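J.: I need the structure of the sequence given here:
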Amino acid sequence: MPDGELLSTTAGDVARIQRRTVGVLAAGQILGGVAFGATVSLGALLAADLSGEESLSGFATASVTLGAALCAIPLARLAAAQGRRRALTLGNLLALVGIAVVITSAALRLFPLLLVGVILIGAGNAGNLQSRFAATDLSQPGRRGRDLGTVVWATTVGGVVGPLMLTPGEAVGHWLGMPPLTGSYAFSIVAQTLALTLYLVALRPDPLKIAQRIARTRDAGTQRIVEVDRPIVARYAVFAVAGSHVTMASVMAMTPVHLSHLDPRNVTTIVGVTIALHVFGMYGLSPVFGILADRWGRLQTILLGQAILAASLVTAAIAPNSPTAVLIALLLLGLGWSAATVGGAALLTEATPTELRPLRQGRSDTAMTLSAAIGSVLAGGILGLIGYGGLALVALTVVIAITVLSPYARR
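T.: Next up, the predicted model:
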């Protein structure tokens, strides 16, 4: 049995494998969240520090998303050919290399090298993004949103803890002799190594390999739903996820820089708390949105996300100079992203037959991350021209477009 794959698969086997898969993926997302939290929180600050130009701070977030965009389809192809385990393991390995490069760039004060390291971390994040789709490989249609939401929720633990480790991370980094603003990456290295080991050892049997074999052989003992390809619906799902992500990423990327002007003396504390609450919003209620997607509908959950995103952006536009208002806006921004992403990913999965899913999911991740990379770069310029409130209003146009085009999801 290569790679731990079962030779025969009954409905009971599928249910057991699915429960194990969701547990492993959830644990991996916790560790990945801790590792990725430092990059989200410190990327813009490191970029501004090493470049000497705040207008270039958005290049850090852009590089993360660019790395994910460049690797999403190759990792999806690797998953389709050799399974999720190989793809997730490779993603974690790339992220580990990226963290080492970022620390080196800070020590040498080399801004271009920083971007290279952040791109590699982004490549690893492409693997983390793939985890939510891996949760649906063997999921029954009535539980697809819930399983997806559970894995997304697991990122809450690491994602909230990661930003809160900024201040203690600096103390640890100073003790270890690490460059300024890189101390938290010491925790990232440990968490990323544990995640890599977990996927390599525990993600057996591979859920995508089992799903592909069921689709080919139509095992008599396995419950099977007739699959219909709905490309127009799938394209709208890709657009909704990508649009919601670029809205979130562009505003979030500029928030640490904006907050550093509002309270320069407590920048690490205020940024850490704000980003932690934002990350909680992104992942904390994802199981609830998953249940809503299963029971209320995929499209309805996407549109709920757009309403929450709109509330966030209006709050930021009305009171951009209030740290409390910015904190509330970032919390809502995360909640809106969560609803739209869970609903959109579930819609894309159910609109696509099994044999087409890895590649189409990879294209979705590429569209999502590439658009966010462009948005993050533009956000720096927009912030400099019309301020944080103006940036929020520009992002609001994307929310309007997703809402207006929603009838395509019913075709």
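J.: switch to C-alpha atoms for all contacts and neighbour counts from now on
T.: Noted.
J.: so where's the longest helix in the protein?
T.: helix 357-404 (DSSP state H).
J.: how many other residues sit next to the closest residue to residue 202 other than its chain neighbours?
T.: Excluding its sequence neighbours, the residue lying closest to residue 202 (Cα to Cα, 6 or more residues apart in numbering) is residue 24, at 6.8 Å. Neighbour count for residue 24, taken as other Cα atoms under 10 Å: 20.
J.: packing partners for the longest helix of the chain?
T.: On a contact count with 3 or more Cα pairs under 8 Å, 6 or more residues apart in numbering; DSSP states H and E, helix 357-404 meets helix 58-82, helix 111-134, helix 231-262, helix 298-318, helix 323-350.
J.: tell me how far that helix is from the chain's mean position?
T.: In terms of Cα atoms, centre = their mean, to the nearest Å, the centre of helix 357-404 is set 14 Å apart from its chain centre.
J.: one more, so I can put them side by side:
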Amino acid sequence: MTNAAPAATPGLISDPVRAQRRILRVLVASQILSGAGLAAGVTVGALLAQDMLGTTSLAGLPSALFTAGSALTAVTVGRISQARGRRPGLATGYLAGAIGSAGVITAAVLDNPVLLFLALFVYGAGTATNLQARYAGADLAPPGHRARAVSTVLVATTLGGVAGPNLAAPAGTLAEHLGIPHLAGLFVISGAAYALAALVLALWLRPDPLLLARTVAQAKESDAAANPAAADTGESRGGVVLGALVMILTQLVMVAIMTMTPVHMHDHGHSTAASGLVIGIHIGAMYLPSPLTGWLVDRYGRMKLAAASGVTLLAAGILAAAAPSGSVALLALALALLGLGWNFGLVSGTSIITDTVPLATRAKTQGLVDVSIAIAGATGGITSGIMVAATSYPTLALTGGILSLALLPAVAATAYHR
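T.: Reported below is the predicted structural model:
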């Protein structure tokens, strides 16, 4: 019995290379589906609340609720993944998102805002799971290719994320034929998309990337005197703090401006289709540049791209504030920059976290970091509506852009102490 483990070691060293390719293919398929699922809440969640409540001041509440729901899910998915692997964790999260979508549809039919808010909270599970999937792509990737592996998973969200909002008009028409309110049509699509994503992962995410990564690490343990990531505890703590800060701040700014853009456009006479187009472009910019971002992060370093995130978000805020309310093109460009700045922050921040957290506690720590990101998004969502009601959309956009500049001294300070 004692000779069995060493005999299996040579196979373990070659298996991860083939397994990583298969794992990325399965993750890409699930992310395409989940991208369509997350688009519904972004595009029409605020409009549904505005319709039911008759006020703009609480239009940011849906975004805050499904982002708060994603915070709870981030902890849950992280703990399930730590204990049982990525496959059960991610599949459970997407299934919860599908249930939340069904609840939103029911709330719209019953015109029940309380049920709407509860359902949106559950629906947020899909958003958290969509983000958690990026970590699964990096579990087996070599250190010099982790950002590119993360980017491969993120870019897959683009297809569904761009297509989803642009299905708002036809989905609304279909919903009306089924006796469902027009605005709830996209949640029919999101429910089906999340359920299919859960099924794809449950059936085909084999071998489990996190469990296999642990097996490989155990096999290589005898060849390493120490774990570099864990040996320098000061750098590890600094890396976790910086990685978390980058993703928290970019999420806060992005969610705040994104949430109120459809409401701003609606209030100035733009159609749901126009809002869907702008949000579709935004979501495309959030994910489509990922392969290039991953290459830049691996080539030029995490710190430089984290700083670029702050500068890009500032440009987005200034343009959104200055854009005439009637200009769909300028708002679309501003939201594209907003998505790009978020992408820079997410890929660089994720890479920093993955580089500095030991494998033994990786999934749990990643889940806790994503909780902070989700709370930041919830804060951005709920305060955005209040701020626009008290001031204006341009003020919100400009404030968000200026706030993003806080990334620059944080990156500089961390780089100085390295």
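J.: what's the TM-score once they're superposed?
T.: The TM-score (TM-score structural alignment, normalised by the length of the first structure) is 0.94; 403 aligned residues with a Cα RMSD of 1.8 Å.
J.: what do we get in the second structure for the residue nearest to residue 202 of the first structure?
T.: Mapped onto the second structure by TM-score structural alignment, residue 24 of the first structure lines up with residue 26.
J.: give the contact list for its match.
T.: Residue 26 of the second structure is in contact with 200-201, 204-205, counting by Cα atoms under 8 Å, 6 or more residues apart in numbering.
J.: most surrounded residue in these?
T.: That'd be residue 201 among those, by other Cα under 10 Å, with 25 neighbours.
J.: mind checking what that residue lines up with in the first structure?
T.: Aligned partner of residue 201 of the second structure by TM-score structural alignment: residue 199.
J.: nearest spatial neighbour of the aligned residue in the first structure for residue 84 of the second structure, chain-adjacent residues omitted?
T.: In the first structure, the residue paired with residue 84 of the second structure is residue 82, using TM-score structural alignment. Nearest residue to residue 82 of the first structure, sequence neighbours excluded (Cα to Cα, 6+ apart): residue 209, at 7.7 Å.
J.: likewise residue 374 of the second structure?
T.: residue 71 (4.8 Å).
J.: for residue 408 of the second structure, same thing?
T.: Nearest to residue 408 of the second structure is residue 307, by Cα to Cα, 6+ apart, at 5.5 Å.
J.: got it, and residue 39 of the first structure?
T.: residue 118 (7.6 Å).
J.: now for that neighbour: what does it line up with in the second structure?
T.: By TM-score structural alignment, residue 118 of the first structure lines up with residue 120.
J.: next one: its match from residue 266 of the second structure, what distance?
T.: The gap separating residue 120 of the second structure from residue 266 of the second structure is 21 Å, by Cα to Cα, to the nearest Å.
J.: more crowded one of the two?
T.: Neighbours were tallied for residue 120 of the second structure and for residue 266 using other Cα under 10 Å; the higher tally belongs to residue 120 (31 against 15).
J.: I figured that one hits residue 98, correct?
T.: No: using Cα atoms under 8 Å, residue 120 of the second structure makes no contact with residue 98, being 10.8 Å away.
J.: if we can go back for a sec, so the residue nearest to residue 82 of the first structure is in which element?
T.: helix 207-217 (DSSP states H and E).
J.: nearest residue to the counterpart of residue 330 of the first structure in the second structure other than its sequence neighbours?
T.: Using TM-score structural alignment as the criterion, residue 330 of the first structure maps onto residue 335 of the second structure. Excluding its sequence neighbours, the residue lying closest to residue 335 of the second structure (Cα to Cα, 6+ apart) is residue 282, at 5.0 Å.
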